[in-house]
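J.: no FASTA, just this:
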């Protein structure tokens, strides 16, 4: 039996601001925005190429409490440029050496950029090395 992770909740303080950030600035696809009751609105977005989505939520977790959500891309330079051009404050390319985050590139699978959403939920983007043909 397959166990597929489908949706990850991301707690935010303002649904419209978060929806705009993730769809317009980060480039996620807006899948669903529906008010299902006076107190419940569901906003679901999916990163391009992903089968797992995020669900923006105003509870029960505190806004900004999610850390280390991770995306993987084939080209970190392109991802960094795209995010920066859309106004996302993204770090320079970094790598880890014995637990310390350092500027510049590392070995394959050891290249990352980082950004936070407006509430402080943190994201990691890791570069997947190209596989030889």
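T.: Great, that's in hand. Only a predicted model underlies this, so the values are computations on that prediction, with no experimental measurement involved.
J.: alpha carbons only for contacts and neighbour counts from here, please
T.: Noted.
J.: how near is residue 107 to residue 66?
T.: Look at residue 107 and residue 66: by CA to CA, to the nearest Å, they are 27 Å apart.
J.: Pasting the second one now:
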């Protein structure tokens, strides 16, 4: 039996500000933004990822303090290009650091407006072999 991690709850203080940050500055796709008299919940997914972040105001989502997530990790084929893309959209990002010359040893980081932190790892192999093939992406098999 496969067990797949598909959602991470991210604690934020302002849902709309977080949507703007992750959609407009980081480039995640906004899968849904549901508001009714009981809740406000949004799901955003990085392009090429099988795992999304969910932000909202349901009781379980309020159990963590905004900004308390540390070291969530994204993977890109080119760390320098990814960093430049984020900086061009107004995201403050650390310098690229090479811990190991082998593929997978290059990183940089950034934080969201609440202080949740992200590590971005370079895996050059993802350029030729994406984790999720393009034809299998998206909620219904298309990106």
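T.: Yes, it's here. As the structure is a computational prediction, the values presented were derived from the model and not from experiment.
J.: ok, back up a step: compare residue 107 and residue 66 of the first structure (neighbour count), which wins?
T.: Between residue 107 of the first structure and residue 66, residue 66 has the larger neighbour count (other CA atoms under 10 Å), namely 18 against 10.
J.: which residue lines up with that one in the second structure?
T.: Applying TM-score structural alignment, one finds that residue 66 of the first structure aligns to residue 69 in the second structure.
J.: Confirm for me that that match is in contact with residue 114.
T.: No: Residue 69 of the second structure lies out of contact with residue 114 (CA atoms under 8 Å); the separation is 9.7 Å.
J.: nearest residue to the most centrally placed residue in the second structure other than its sequence neighbours?
T.: In the second structure, the centroid-proximal residue (CA atoms, centre = their mean) is residue 46; its distance is 5.3 Å. Nearest residue to residue 46 of the second structure, sequence neighbours excluded (CA to CA, 6 or more residues apart in numbering): residue 28, at 4.4 Å.
J.: Show me what residue 92 of the first structure lines up with in the second structure.
T.: Match for residue 92 of the first structure (TM-score structural alignment): residue 95.
J.: Against residue 17 of the second structure, how distant is that match?
T.: From residue 95 of the second structure to residue 17 of the second structure the distance is 25 Å (CA to CA).
J.: Check the mean deviation of the longest strand belonging to the first structure from the second structure.
T.: The single longest strand within the first structure, with elements called by DSSP state E, is strand 29-37. Compared with the second structure after fitting, strand 29-37 of the first structure deviates on average by 1.2 Å (mean CA distance after the TM-score superposition for the first structure).
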